[in-house]
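Participant: Got a predicted model here, sequence first, then my questions.
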Amino acid sequence: MTKTLGVPRPDQAAYMLRAASEDAGRAYKQRLLDLLDLRPGHTVLDVGCGPGTDLPALAERVGATGRVIGVDRDPAMLATARERTAATSTVELREADAHALPVVPGTVDRAKIDRVLMHVRSPADVLAQLRTATRPGALVALVEPDWDTLAVDSEDLETSRAFTRYTTEKVVRHATVGRSLARLTTRAGFRVETTIATTPVFTDFEHADHTLGLGRNMQQAITEGHIDRTRGETWFTGLAQGPFYASFTLVTVICSHP
């Protein structure tokens, strides 16, 4: 069966909710919440909360005396988040950019930012905002991929490598921010408490195509002249025939406000 390049980009809210519901997504998010050490009464900040994927779990852990603040700059994402948290009075949603967090300085006990820094204009400026928002003793959890480590198995290894290069150089703004988290958070004035690297593995082609954008990003690479059309299309068709393997490194850092 021949697979077609150029599948339309999925709805972002649906994409994020699906990714969070899959085994790998559930596993790292559960560990992230555990490492944050959330307690009743805490004020928690979710920067780039998207469609509210994690807001219900955060609200459950801080209880009726706690408060969860979800911040996102996308009104459509916030609309979905409002639907998902309508019955939870402790969740507040605020439309704002991560570079200008709408919270009173020094009032946040816990904060998380999950796969957002790779997209922002300045990761350092966002971390400075988090440093200002958090109180002494607060914990901050950050999760980011390192797309330089994206490995896609193919007999045409050079095209796999070219695809990874295109992803890191053209598709993702800060593609290697995952490996830089400890350095960036330390420069922002935080103290690194824990650093963990995990490797999400994809053995199902359809799942990987949806999550990693194999087809749509290859089509873009071909259109922009970075990869030869025949070679790129042959590579993509070969991936669909299986067996399939792809992986990348996901870095989690827990840091504290001294």
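Facilitator: That came through fine. Numbering: from 1, shown residues only.

Participant: rest of the way, CA atoms for contacts and neighbours
Facilitator: Noted.

Participant: What separates the first and last residues of stretch 181-198, distance-wise?
Facilitator: Terminal residues of stretch 181-198 are spaced 14 Å apart (CA to CA, to the nearest Å).

Participant: Check stretch 204-219 too.
Facilitator: 20 Å.

Participant: Only the buried residues of it, if you could.
Facilitator: Buried residues in stretch 204-219, counted by 16 or more other CA atoms under 10 Å: Phe205, Ala208, Asp209, His210, Leu212, Gly213, Leu214, Gly215, Arg216, Asn217, Met218, Gln219.

Participant: Okay, one more to line up with it:
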Amino acid sequence: MSTTLGVSRPDQAAYMLRAAADDAGRAYKRELIDLLDVRPGQTALDVGCGPGTDLPALAERVGPSGTVIGVDRDPAMLAEARLRTGALPAVEIREGDVHALPVEPGTVDRAKIDRVLMHVAEPADVLAQLHLATRPGALIGLVGPDWDTLVVDAEDLDTSRAFTRYTTSELVRNATMGRSLARLAAGAGFTVETVFATTPVFRDFQDADHTLGLGRNVQRAIKDGRIDATRGHRWFAALSEGPFFASFTLISVICRRCER
């Protein structure tokens, strides 16, 4: 097994598809879509749809009389989403920024934004856009991780903690977004109905390295002087020898746009 530190970022479409296909990804996505109660004939919006992972499931729920709109700004993601949904006439793929959604006001019955708000410049503005796009009574699903909860088991606990601190302070723009979702939703005028947490658990080192970026991110931390090079290399090599454990908390919120 290789213990070389990764330095390159993986293909994002492949990364997102793989993350959605693992057990934890399938479980929370299924629960999220179930709680959104998507019905035939409705218009469902997937904000930051990426490679279109969830669009077929939404299309199945809205049926032939409904519409699913997937919005993303990345051309590579849009191309993958179009390939994935080309045979689904209910699906529309639109290029656009989450801060200025290409959707007519008051036309969306169900909406979701999954692990996107942690990356955006102004999360409150994105939620304001969702409020504008949705009809009164619409249900909205929000999902975000809380990277302060990232734990990686290692004998060198100090380096594991330094890795988590580096992740939250340098790598993710809004690293604690998950814990803030309910508060932000209420501030945007939504009524919070359900909050639940999922804890993805990684016991396979290779899967964790791919999803959590252990090698490439500890390399960045070393370069930035946040982790000692010798300790960082030793920490990463020890992780690869197993047994391995890592986890973090993913928080999902279901909220409703008020009737008025």
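Facilitator: Here it is on my side, so go on. Quantities reported herein were computed from a predicted structural model and do not represent experimental measurements.

Participant: Can you add distance to Pro258 of structure 1 and secondary structure and give the buried residues of stretch 204-219 of structure 1 back as CSV?
Facilitator: Shown next, in CSV, are the buried residues of stretch 204-219 of structure 1 (distance: CA to CA, whole Å; DSSP: H, G, I helix; E, B strand; the rest coil):
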residue, distance to Pro258 of structure 1, secondary structure
Phe205, 45, helix
Ala208, 40, helix
Asp209, 42, helix
His210, 40, helix
Leu212, 37, helix
Gly213, 39, coil
Leu214, 42, helix
Gly215, 45, helix
Arg216, 44, helix
Asn217, 42, helix
Met218, 45, helix
Gln219, 47, helix
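
Participant: and which of these is nearest to Leu117 of structure 1?
Facilitator: Using CA to CA, Leu212 comes nearest to Leu117 of structure 1 of the buried residues of stretch 204-219 of structure 1, at 17.4 Å.

Participant: how much does the top strand by length along structure 1 stray from structure 2?
Facilitator: Assignment by DSSP state E gives strand 134-152 as the longest strand of structure 1. Taken against structure 2, strand 134-152 of structure 1 registers an average deviation of 0.3 Å after superposition, with mean CA distance after the TM-score superposition for structure 1.

Participant: Run through the strands of the stretch 51-200 of structure 2 in chain order.
Facilitator: For the stretch 51-200 of structure 2, applying DSSP state E, counting those that start in this stretch gives strands covering 67-72, 91-95, 108-114, 134-152, 190-198.

Participant: Let's have those strands in TSV, adding mean neighbour count.
Facilitator: Formatted as TSV, the strands of the stretch 51-200 of structure 2 follow (neighbours: other CA atoms under 10 Å):
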stretch	mean neighbour count
strand 67-72	25
strand 91-95	19
strand 108-114	24
strand 134-152	22
strand 190-198	16
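
Participant: so which of the ones you listed comes closest to His233 of structure 2?
Facilitator: Across these (criterion: CA to CA), the nearest stretch is strand 134-152, sitting at 14.9 Å.

Participant: Taking strand 190-198 as reference, get the angle to the closest one.
Facilitator: Angle between the axes of strand 134-152 of structure 2 and strand 190-198 is 30 degrees (criterion: axes from the mean of the first three to the mean of the last three CA atoms, to 10 degrees).

Participant: Remind me what strand 134-152 of structure 2 packs against, helices and strands.
Facilitator: helix 23-36, strand 108-114, helix 157-166, helix 177-187, strand 246-257 (3 or more CA pairs under 8 Å, 6 or more residues apart in numbering; DSSP states H and E).

Participant: And the ones you listed: which comes nearest Val62 of structure 2?
Facilitator: For Val62 of structure 2, the closest of these is strand 108-114, at 10.0 Å, according to CA to CA.

Participant: Adding distance to Ala229 of structure 2, write the helices and strands packed on strand 134-152 of structure 2 out as a markdown table.
Facilitator: Shown next, in a markdown table, are those (distance: least, CA to CA, whole Å):
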| stretch | distance to Ala229 of structure 2 |
| --- | --- |
| helix 23-36 | 32 |
| strand 108-114 | 35 |
| helix 157-166 | 11 |
| helix 177-187 | 30 |
| strand 246-257 | 22 |
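
Participant: Indicate which one of these is closest to Leu58 of structure 2.
Facilitator: Between Leu58 of structure 2 and these, the shortest gap by CA to CA is with helix 23-36, which sits at 7.7 Å.

Participant: Beyond that closest one, next helix or strand please.
Facilitator: strand 43-47 (DSSP states H and E).

Participant: Mean deviation, that following strand versus structure 1?
Facilitator: Average distance, strand 43-47 of structure 2 versus aligned residues of structure 1 after superposition (mean CA distance after the TM-score superposition for structure 1): 0.3 Å.

Participant: what sits up against that strand?
Facilitator: 38, 54-55, 58, 62, 66-72, 98, 107-114 (CA atoms under 8 Å, 6 or more residues apart in numbering).
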